[in-house]
Every structure is written in structure tokens, then in C-alpha cells.
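**Student:** Quick one: sequence and predicted model below, then my questions.
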Amino acid sequence: MSASGRVRIIGGTLRNSRLDVPDLPGLRPTADRVRETLFNWLQPVVGGARCLDLFAGTGALGLEALSRGARAVTFVERDARLAAALKANLARLKVEGEVVGDDASRWLRGPGRPFDVVLLDPPFALDAWETTARQLEDGGWIAAHGWIYVEAPRGAALSLPHNWFPHRQGHAGEVAYALYRRTPADPLS
């Protein structure tokens, strides 16, 4: 699925648009069916939302959010080829998005700005879920009642912040995915 031109937008104003994607080892775009399920879950909140697509890769998740009415999407991708492809796809599709060419962990050390929806799908080999989740929570990157999508290997036991409450979850093949709702942390805990 990582070959050029094989990723497409599932719904919204960009529906059926194809994304030009470099063929790179380890690139694992979120499956069409999973994206469709996720954005059905997010449908009531994605319109007008500020979204963060960490470990953006192809940018399919963030572009799907833009297609479905997100106000703004920030894509963070450390691979220069993927970041360049993302910028080219945004220009070709005539949509606005901020592409940050940086390592997600390093970028999250900067000043936080709260996002309504965070899309957390790191390369599985990085095992970055828990560290990144803590950076997001501690750094002020998630709105008080924001939503967090997490994609991980099926069967992975993740230790996520205690104030991220599971809303919906599913699996497709060897991939597990879940949508969490953040509530403000209890200052006494």
C-alpha cells in the first residue's frame, strides 16, 4: 500500500483524491476501512477542529480531517521526502496545512498549543506511544476535552495517561485502533 498514488481520501470534499506517496520501507498508511471508521466516530467534532497529525507519514489522516471540515491541521513528519510529498499533495489539492519537518518528540518539547483532535500513529518499530502520550499531556498539546486517536500493533499493552478515556476501539488485521476522550487531569492525583 506504500507505492506512489495508492492512498486515497475516503470522504468529504476531497473524496477519491489520490495522494502521491514515496515508496519507502516501513511506511504503513492507515487502511481505508480504518480511516472511514475513525472519521465516522469523529464526524460530530471534526468540523472546525484544530488537528495535529503526529508521525504524519503519508498525511492521509490529517488530509482526511481537512476533507471533512477541520479548520486547521498541523502535520509533523521527520522524513524529508515524506514532508516534501505532503507539501506537494496539499498544494495539488489546493488545501492549507502546516507541515513541520521535525522529529515528533523534539517538536513536542516546544511551547504547547492545544489541539482538538490528535492523531497518534507512530511507526510501530519506534515504540513511541507512551513517551509521546506523556509529552502531549504534559506539554499542553491537547484541548481540555480533546480527542486522541491511537493506532498500534494488535495486542500491544499501552500505558496511556489516566485521563484519556476510551471512547471507541477496533482492529483490522494486526492493527488495533482506538479513539480516546481527554478530560482535564485531576490536580490532586
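**Tutor:** That came through fine.
**Student:** drop to CA atoms for contacts and neighbour counts, all remaining ones
**Tutor:** OK.
**Student:** Strands of the protein, start to end?
**Tutor:** 7-8, 18-19, 50-54, 72-76, 98-100, 115-120, 142-153, 164-172, 175-182 (DSSP state E).
**Student:** for the fifth one, packing partners?
**Tutor:** Here strand 98-100 touches strand 72-76, helix 80-93, going by 3 or more Cα pairs under 8 Å, 6 or more residues apart in numbering; DSSP states H and E.
**Student:** now for the first one, which elements pack on it?
**Tutor:** Going back to what we said before, that points to strand 72-76. Counting contacts by 3+ Cα pairs under 8 Å, 6+ apart, strand 72-76 packs against strand 50-54, helix 60-67, strand 98-100.
**Student:** make it 10 Å
**Tutor:** Secondary structure elements in contact with strand 72-76, counted by 3 or more Cα pairs under 10 Å, 6 or more residues apart in numbering; DSSP states H and E, are strand 50-54, helix 60-67, helix 80-93, strand 98-100, helix 104-107, strand 115-120.
**Student:** try this one next to it:
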Amino acid sequence: MKNEIRVIGGRFRSRKLRFPDAPGLRPTPDRVRETLFNWLRNDIEGARCLDLYAGSGALGFEAASRGASKVVQVEQDAAVCRALERNRALLNAEAVEIVQVEVRRFLAGEGQPFDLVFLDPPFRQGLVVPCCGALEENGWLSSSAKIYLEAEREFRLDGLPLNWRPLRGGKAGEVGYHLCERTFFR
């Protein structure tokens, strides 16, 4: 891997962004990102987005490129955060905010509602379901938020909040990806 991603569409289209080696960091593959943003084409403009386990920043920068009004990227690793900051400056991506903190600690705080959440934690560490619960319980989701989950291929949607409706999903190599929608208040 070259430790480089390319923004697929929008204002930053074709711009290349670099990121460091870090344990568990694997950018969302281009094909999966393209599929996801095709699914979300009517939901991005003006959306408030939360990018958890931001890593390379592929999902958050793609959302900012396509017109999200705000993108908060949450990442624990200091070197990865420095790369996110460099990429934000390179793109002059004013809508992007980078927060260096462990994701579960961030989600334990007082929430502010987001329209779209990207949740792409390191694989096989059991992080998806607890994070989904914290998103729902701590006020991080707007009433009809969409939540993108990326996990190991064998991940099943069991244990997600009952008011989340799966919309679409797929598999690519070792990756399973799913788009859910919050359907009512709890």
C-alpha cells in the first residue's frame, strides 16, 4: 500500500492525501467509497457528519468534498491526527474539524446530533455494537440520521439499536459494509 488515497468526487476530486502506517488503519477501498457516496448522493449536501475512527480520513474528506456543512473526524492516534491536519490544510477543508481522543470516550460525552455517521473501527475488536449503542443513547444522531458501518466481512447486524433500519449493504474482499437509517425516536 502506498499510504495514499484519492478523493473520488466533489470539490476535492482527484486530490491525493497521504497517511501514516498505524495499527488497524485501512482506508475504505475506492470501490466501496464510490458505492457508499452514490447511495448518499441526496444526503450529503449541507449534512453534519461524524467520522469515527477517522484513520486516513477517506470518508470524512469525501463528505466535505461533496458539500457536507460540517465533518468531525475523531481519531486517537497522534501521528494519524497530524496527517489529518496536514490534509485538511492541503485541501483548505474548512468544514473539517479533527478531534484527537479515543472514540468510546468521545461518545460517552454529551452528544450533538449528526445527520450522517461513518463508523469504521479496527476489525475484530467488538467495537461496532457498543459504539452504535452510544450513538443512539447519548444524543449523537438527528431524528433520521444515516449510519454507515464498515467491519469485517463476517460482521452481522445483530445487536444494533432496534430503531435502526438496514438500507443497503455489500461485501468487498475482507470488508462488509452497511448503511442503516434511524427511523424513530427512542
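**Tutor:** Happy to help now that I have it. What you are looking at is a predicted structure, and each value in this text was computed from that prediction instead of being measured.
**Student:** Out of the helices and strands packed on strand 98-100 of the first structure, which gets nearest to Cys51 of the first structure?
**Tutor:** Closest of those to Cys51 of the first structure is strand 72-76, at 4.6 Å (criterion: Cα to Cα).
**Student:** and the helices and strands packed on strand 72-76 of the first structure as a markdown table, adding distance to Ala144 of the first structure?
**Tutor:** Supplementary listing: those in a markdown table, determined by distance: least, Cα to Cα, whole Å:
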| stretch | distance to Ala144 of the first structure |
| --- | --- |
| strand 50-54 | 13 |
| helix 60-67 | 20 |
| helix 80-93 | 29 |
| strand 98-100 | 22 |
| helix 104-107 | 21 |
| strand 115-120 | 8 |
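**Student:** Would you check that Arg182 of the first structure makes contact with Trp147?
**Tutor:** Yes. At 6.0 Å, Arg182 of the first structure counts as touching Trp147 under the criterion of Cα atoms under 10 Å.
**Student:** These two: which has the busier surroundings?
**Tutor:** Neighbour totals were compared for Arg182 of the first structure and Trp147, and Trp147 leads with 26 against 23 (other Cα atoms under 10 Å).
**Student:** isn't the more buried one right up against Pro184?
**Tutor:** No. With the criterion set as Cα under 10 Å, Trp147 of the first structure and Pro184 do not qualify as a contacting pair; they are 11.9 Å apart.
**Student:** what residues do the two have in common as contacts?
**Tutor:** Trp164 (Cα atoms under 10 Å, 6 or more residues apart in numbering).
**Student:** I'd like the helices and strands packed on strand 72-76 of the first structure as JSON lines, with mean neighbour count and distance to Pro22 of the first structure appended.
**Tutor:** Written out in JSON lines, the entries for those read as follows (neighbours: other Cα atoms under 10 Å; distance: least, Cα to Cα, whole Å):
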{"stretch": "strand 50-54", "mean neighbour count": "25", "distance to Pro22 of the first structure": "18"}
{"stretch": "helix 60-67", "mean neighbour count": "26", "distance to Pro22 of the first structure": "13"}
{"stretch": "helix 80-93", "mean neighbour count": "17", "distance to Pro22 of the first structure": "7"}
{"stretch": "strand 98-100", "mean neighbour count": "17", "distance to Pro22 of the first structure": "16"}
{"stretch": "helix 104-107", "mean neighbour count": "16", "distance to Pro22 of the first structure": "20"}
{"stretch": "strand 115-120", "mean neighbour count": "24", "distance to Pro22 of the first structure": "21"}
